[in-house]
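1. Sequence and predicted structure below; questions after.
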Amino acid sequence: MLLVTRVKLSFMMFLEFFIWGAWFVTLGTYLLSELATSATQVGVAFLTQSIGAIVAPFIIGLIADRFFPAQRILGVLHLVGAALLWYASVVPDFDSFYPVILVYMILYMPTLALVNSVSFRQMQDPSKEFPPIRVLGTLGWIIAGLTIGWLNWEQNGNLGLTFRMASIASAILGLFSFTLPNTPPVKGAGKASIGDMLGLEAIALLKNRSYLTFFLASVAICIPLAFYYNFTNPFLNELGMESAAGKQAMGQMSELLFMLLMPLFFVRLGVKKMLAIGMFAWVLRYAFFAFGDIEANYWMLIGGIVLHGICYDFFFVTGQIYTDNLAGPRFKSAAQGMITLATYGVGMLMGSLLSGVIVDAYQSAGGGHDWQSVWLIPAGIAGGVLLLFLLLFKDRTGGNKAVEENPTIIASGTTEVNSLS
C-alpha cells in the first residue's frame, strides 16, 4: 500500500471514531442535566444506536454494494450528519432532540461498515495491514474523551459543545471522503434479499447447541452492556468525579493493551475460558461500580473502567473469532452480520429500554440515584448469563486452533463489530 493511501485511511479512521466518541460517552449526562430528561428518555435516546444497527445492512446492501462508490456515500452521510449534529446542539428539549439523533444514527451506523470497506479494498493482506490503521479509530475515541475532560465541559454545563465538536469533525471527514481511494460497487452484485442483508443465511449455525448457547449469551450480555454505555458517565459525574469522560478513555486504552495480549491468552485458554472470563469481568465491573465511591473506594471506579478491555475483547472479539471459525468460508460475512444484528441490534435495544426504567425507579427525592442498587441489577444479569453459559457451552470446534496457527486473526476478528470501542 502506498504511504499516502495509508495516511488517508488512518486519518479517516481517526475521524470516524472521534466523531462518535465526542458526543456518545456524555450523552446521558447531557440529557439528564441540560435537557432535564428522565433516565427512561436517556435509554430511548441510546437505543437509536440499535435502530441504526438494524437499518445499516439495508443501506449497505441496497446502495453501497450495488450502485455508488463507498467513499462517496461515506462523504454524503457525514456531511448530512454534520448538519444534524449541529442542530442537535441547539434544540431546547427532548421531543425536538430525539428525532434528530434518531435520523443521525440511522445515517452514522452504516459508515462503520463503509470505512472498513474502503480500507479493505486497498489492501493485499488485511490481517496485517488493517490493525495499524484501525487502531487510529480507538485513538480518536480516546482523544475525544480526553478533550472533553481537559475542557471541563461536564462540570461547566457545556456538553452541547460536544455535538458541535463532533459536527465539525463530521464535516471535515465528509469533505475528506471524496479524496479517498475509489471504492466502486462490487461487480456482478445481484439483487439482495432481506435475509442476505441481515446475514440470516447463517442461521444454520444455531443448530449447533454450543453456538446457540453462545448466540443467546451474546444477546443477553448486551442487556447489562447497555447500562455501562448509557449511564456510566452520569453516574461518575453524580458522584463528583472530575473529568469523567477523560477517565473513561482509560477503558479504550485497556482495550488496546488486551488486544495485543489476546493471541497469547487465546492459545493458552481456548474459546470457552476466554468467553467466560469476559463475562465474569462484566460481573466484577458492576460490583466495583456498586460499591465504589469518590473517596476510599475510588480505585473501584477506576477498576470498573479499566476492565473494559477484558469485557470487550475477551467476549466480543473472541466471539467474533469463534463465529468466523465455525461458519466456514461460505457463511463468514453472513454469520458476522447475524451476530452483529443480534447483539448491537436486539440485545442493546432491550438493554437501553430496561436500563432507563431501572435508573428512574431508583431515583431519590433529591434528584440523585441509588446507584448501588442500579449497578447490582446488571451484575446479577451478567452473573446469570455466565452461569448458564458455563453449564451449557462446550467448544468442539477447535476454535483456538486457527489463532494458534495465525495470531493475526485477532485483528481481522474485530472489524465487523468494533462500534463502542
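-> Thanks, I have the structure now.
2. going forward, measure contacts between C-alpha atoms and count neighbours the same way
-> Noted.
3. those helices in the stretch 201-350 of the chain, which residues are they?
-> Remark: helices assigned in the stretch 201-350 of the chain by DSSP state H, counting those that start in this stretch are 209-239, 244-291, 298-306, 308-310, 318-340, 348-361.
4. Need the winner for burial among the ones you listed.
-> Most buried of the helices of the stretch 201-350 of the chain, by mean neighbour count (mean count of other C-alpha atoms under 10 Å): helix 308-310, with a mean of 25.
5. what kind of secondary structure is the residue at the greatest distance from the centre of the chain in?
-> In terms of distance from the mean C-alpha position of the chain, A365 ranks first, at 33.5 Å (C-alpha atoms, centre = their mean). Assigned state for A365: coil (three-state reduction, DSSP: H, G, I helix; E, B strand; the rest coil).
6. L159 contacts W153, correct?
-> Yes: with contact defined as C-alpha atoms under 8 Å, L159 reaches W153; the gap is 5.5 Å.
7. ok, these two, which is more surrounded?
-> Taking neighbours as other C-alpha atoms under 10 Å, L159 and W153 compare with L159 leading, 23 against 18.
8. Tell me who's in contact with the more buried one.
-> Residues counted as contacts of L159 (C-alpha atoms under 8 Å, 6 or more residues apart in numbering) are T26, Y30, E34, W153.
9. closest to P407 among the residues you listed?
-> T26 (35.2 Å; C-alpha to C-alpha).
10. before we go on, here's another structure to hold up against the first:
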Amino acid sequence: MQIATRLRLSTMMFLEFFIWGAWFVTMGTFLLTNLHTSATQVGMAFLAQSIGAILAPFIIGLIADRFFSAQYILGWLHLLGSVLLWNASTAANFDSFYPAILIYMILFMPTLALVNSISFRQMKNPGKEFPPIRVLGTMGWIIAGFTIGWLNWEQGGQLDLTFKMAAIASALLGLFSFTLPATPPVKKGAKTTIADILGLDALRLLKNQSYLLFFISSIAICIPLSFYYNFTNPFLNEIGMAAAAGKQSLGQVSELLFMILMPLFFVRLGVKKMLAVGMLAWIFRYILFAFGDTAANYWMLIVGIVLHGICYDFFFVTGQIYTDNLAGERFKSAAQGLITLATYGVGMLIGSLISGLVVDKWQTPTGNHDWSFIWLIPATIAGVVTFLFLLFFKDQNKKNKPNAAGLPIQEEYAGSITTT
C-alpha cells in the first residue's frame, strides 16, 4: 500500500472514532445530570445506536455495494450528521434530544462498515495491514476522552460541548471523505434483486456453521457490553472518580497497545482463542467494577477500564477480519454491515433495554445505585455466553502451515462462504 493511501485511511479512522468517542462515552451522564432523565431513558438513547446498526446492512447493500462509491456516501453521511449532533447539543429535554440522536445514529452506524470496507478494498493482506490503520481510530477515541477530562466538562456541567466538538469533527470528516481512495461499487451494472436491495447477500455467510455460531455469539456477548457503554461513565461519576471520561480513555490506550500486537496474536492464537480471550476479559472487567471503589480498591476500577483493550480488539477487530476473509470480494461491504447488525444492532439493542431497567431497579432511596449488584448481572451473562462459545464453536476454515521457524501459523480464511 502506498504511504499516501495509508495516511488518508489512517486520518479517516482517526476522525471516525474521535467523533464517536467525543459524545458517546458521556451521553449517559449528560442525560442523567443535564436533562434529568431516568436510567431507562438513557437505555433508550443508547438503543438508537442499535436501530442504526440494524438498518446499516440495508443501507450498505442498497448503496455502497451497487450504486455509489463508498467514500462519497461516507462524506454525505458525516456532513448530515454534523448538523444533527449540533441540534442534539441544544436540546432542552429528552423529547427534543431523542429524535436528533436517533436520526444521527441511523446515519452514523453505516459509516462504521464503510470505513472498514474502504480500508479493506485497498489491502492485499488485511490481517497484517488493517490493525496499524485501525489503531488510529483508537487514538481518536483516546484524544476525545482526554480532551473532555482536561477541560473538566463533566464536573462543570458542560457536556453539551461534547456534541458540538463531535459536530465540528463530523463536518471535517465529511469534507475529507471526498479525497479518500476511490472505492466504487463492486456490483455496479449487475442485475438488481431483492436480496441486493436489502443487503441480504451477506446472509450467505450464515450457511457456514462456524460463522453462524460466531454471529450468534456476537449478538449474545453484546448484551452485557451495553452495560459498559451505557453506564460506566455515570457509575464512575456517581462514586466520585474525578475526570472519569479521561480515565476511561485508558481503555483505549490499552486498545491501542493490543491493536499493535494483534498481528502477532492473530497468527499465534487463531480466531477461536482470540474471541474467547476477549469474552473472558469482559467477565473479569465486570467483577472488578462490582467490587471496586475510589478508596482502597481504586485499582480495580483502573484495571477494569484497561481490560477494554483486550475486550474490544480480541473480539471486535478479530471478528471484522474473520468476516472480511470469509465474505469474498463481492460481499465485503454487505458482510461488514452484517456483523455491525449482530453486535451494535441486535445484541446491544437487547442490552440497552435490559441495562436501563436493571439500573433503575437497583436505584437506592438516596438516588444512588447498588452498583455492586448491577455489575454482577453482565458478568454472569458474559460468563454463560463464553462457556457456550467454548463448548460449541469450531473454526472449520482454519488451516495451518509451518512458518520460517517451523511453527504452525494461521492462514487467512479463504474457504467458500457456503462451506459447512
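-> Now that the structure is in, tell me what you want to look at. Predicted model, so just to flag it, every value in this text is computed and none were measured.
11. related to what we said a few turns ago, what would the helices of the stretch 201-350 of the first structure look like in JSON lines with distance to G75 of the first structure?
-> Below are these laid out as JSON lines (distance: least, C-alpha to C-alpha, whole Å):
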{"stretch": "helix 209-239", "distance to G75 of the first structure": "27"}
{"stretch": "helix 244-291", "distance to G75 of the first structure": "26"}
{"stretch": "helix 298-306", "distance to G75 of the first structure": "33"}
{"stretch": "helix 308-310", "distance to G75 of the first structure": "31"}
{"stretch": "helix 318-340", "distance to G75 of the first structure": "23"}
{"stretch": "helix 348-361", "distance to G75 of the first structure": "27"}
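12. so which of the ones you listed comes closest to I106 of the first structure?
-> Among these, the nearest to I106 of the first structure by C-alpha to C-alpha is helix 348-361 (14.0 Å).
13. how much distance is there from the following helix or strand past the closest one to the middle of the chain?
-> Next along the chain after helix 348-361 of the first structure, taking DSSP states H and E as the criterion, comes helix 371-392. Its chain's average C-alpha position is 20 Å from that of helix 371-392 of the first structure, according to C-alpha atoms, centre = their mean, to the nearest Å.
14. L353 of the first structure maps to what in the second structure?
-> Using TM-score structural alignment, the equivalent of L353 of the first structure in the second structure is L353.
15. and that match, what is it in contact with?
-> T40, G43, M44, L47.
16. before we move on, the earlier item: of all the helices of the stretch 201-350 of the first structure, which one is nearest G383 of the first structure?
-> Comparing the helices of the stretch 201-350 of the first structure against G383 of the first structure with C-alpha to C-alpha, the closest turns out to be helix 244-291 (5.8 Å).
17. which stretch of helix or strand covers P110 of the first structure?
-> Per DSSP H and E: helix 94-120 holds P110 of the first structure.
18. same question, G21 of the first structure
-> Using DSSP H and E, G21 of the first structure sits in helix 3-24.
19. same for that helix, what does it pack against?
-> On a contact count with 3 or more C-alpha pairs under 8 Å, 6 or more residues apart in numbering; DSSP states H and E, helix 3-24 of the first structure meets helix 94-120, helix 126-151, helix 160-177.
20. Rebuild these as TSV, extending it with mean neighbour count.
-> Shown next, in TSV, are those (neighbours: other C-alpha atoms under 10 Å):
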stretch	mean neighbour count
helix 94-120	20
helix 126-151	20
helix 160-177	22
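21. Indicate which one of the ones you listed is closest to S254 of the first structure.
-> S254 of the first structure lies closest to helix 126-151 among those, at 10.8 Å (C-alpha to C-alpha).
22. The helix or strand following the closest one vs the second structure, mean deviation?
-> Of the helices and strands lying after helix 126-151 of the first structure in sequence (DSSP H and E), the nearest is helix 153-156. When the second structure is overlaid, helix 153-156 of the first structure sits 0.6 Å from its aligned residues on average, using mean C-alpha distance after the TM-score superposition for the first structure.
23. Buried residues of helix 153-156 of the first structure, list them for me.
-> Applying a neighbour-count criterion of 16 or more other C-alpha atoms under 10 Å, one finds W153, E154 buried in helix 153-156 of the first structure.
24. sorry, back to before: relative to T138 of the first structure, tell me which of the helices of the stretch 201-350 of the first structure wins on proximity.
-> Closest approach to T138 of the first structure among the helices of the stretch 201-350 of the first structure (C-alpha to C-alpha): helix 244-291, 6.7 Å.
25. What about the residue found closest to D360 of the first structure once you drop the neighbours it is linked to in the chain, how many residues nearby?
-> Spatially, and ignoring its direct neighbours in sequence, D360 of the first structure is nearest to A39 (5.3 Å; C-alpha to C-alpha, 6 or more residues apart in numbering). The local packing of A39 of the first structure (other C-alpha under 10 Å) involves 26 other residues.
26. Next up, the contacts around A39 of the first structure.
-> A39 of the first structure touches L32, S355, G356, V357, V359, D360, counting by C-alpha under 8 Å, 6+ apart.
27. so which of these persist in the second structure?
-> Mapping the contacts of A39 of the first structure onto the second structure (both residues aligned by TM-score structural alignment, their matches' C-alpha atoms under 8 Å) leaves L32, G356, V357, V359, D360 still in contact.
28. Please report the distance of L388 of the first structure from L349 of the first structure.
-> Distance, L388 of the first structure to L349 of the first structure, by C-alpha to C-alpha, to the nearest Å: 22 Å.
29. before we move on, what about S170 of the first structure?
-> Noted for S170 of the first structure: a distance of 25 Å to L349 of the first structure, by C-alpha to C-alpha.
30. re the thing from before, which secondary structure elements does the helix holding P110 of the first structure contact?
-> Secondary-structure packing of helix 94-120 of the first structure (3+ C-alpha pairs under 8 Å, 6+ apart): helix 3-24, helix 39-46, helix 48-59, helix 70-88, helix 126-151.
31. tell me the angle the last one makes with helix 94-120.
-> Put simply, helix 126-151 of the first structure runs at 150 degrees to helix 94-120, going by axes from the mean of the first three to the mean of the last three C-alpha atoms, to 10 degrees.
32. can you check the first one too?
-> Relative orientation of helix 3-24 of the first structure with respect to helix 94-120: 160 degrees, computed using the same axes, to 10 degrees.
33. List the buried residues of helix 3-24 of the first structure.
-> Those would be 6, 8-24, for helix 3-24 of the first structure by 16+ other C-alpha under 10 Å.
34. tell me the centre residue of the second structure?
-> Note: the second structure centre (C-alpha atoms, centre = their mean) maps to Y344, 6.6 Å.
35. thought it was touching L47?
-> No: in this structure, Y344 of the second structure is not within contact of L47 by C-alpha under 8 Å, at 9.3 Å.
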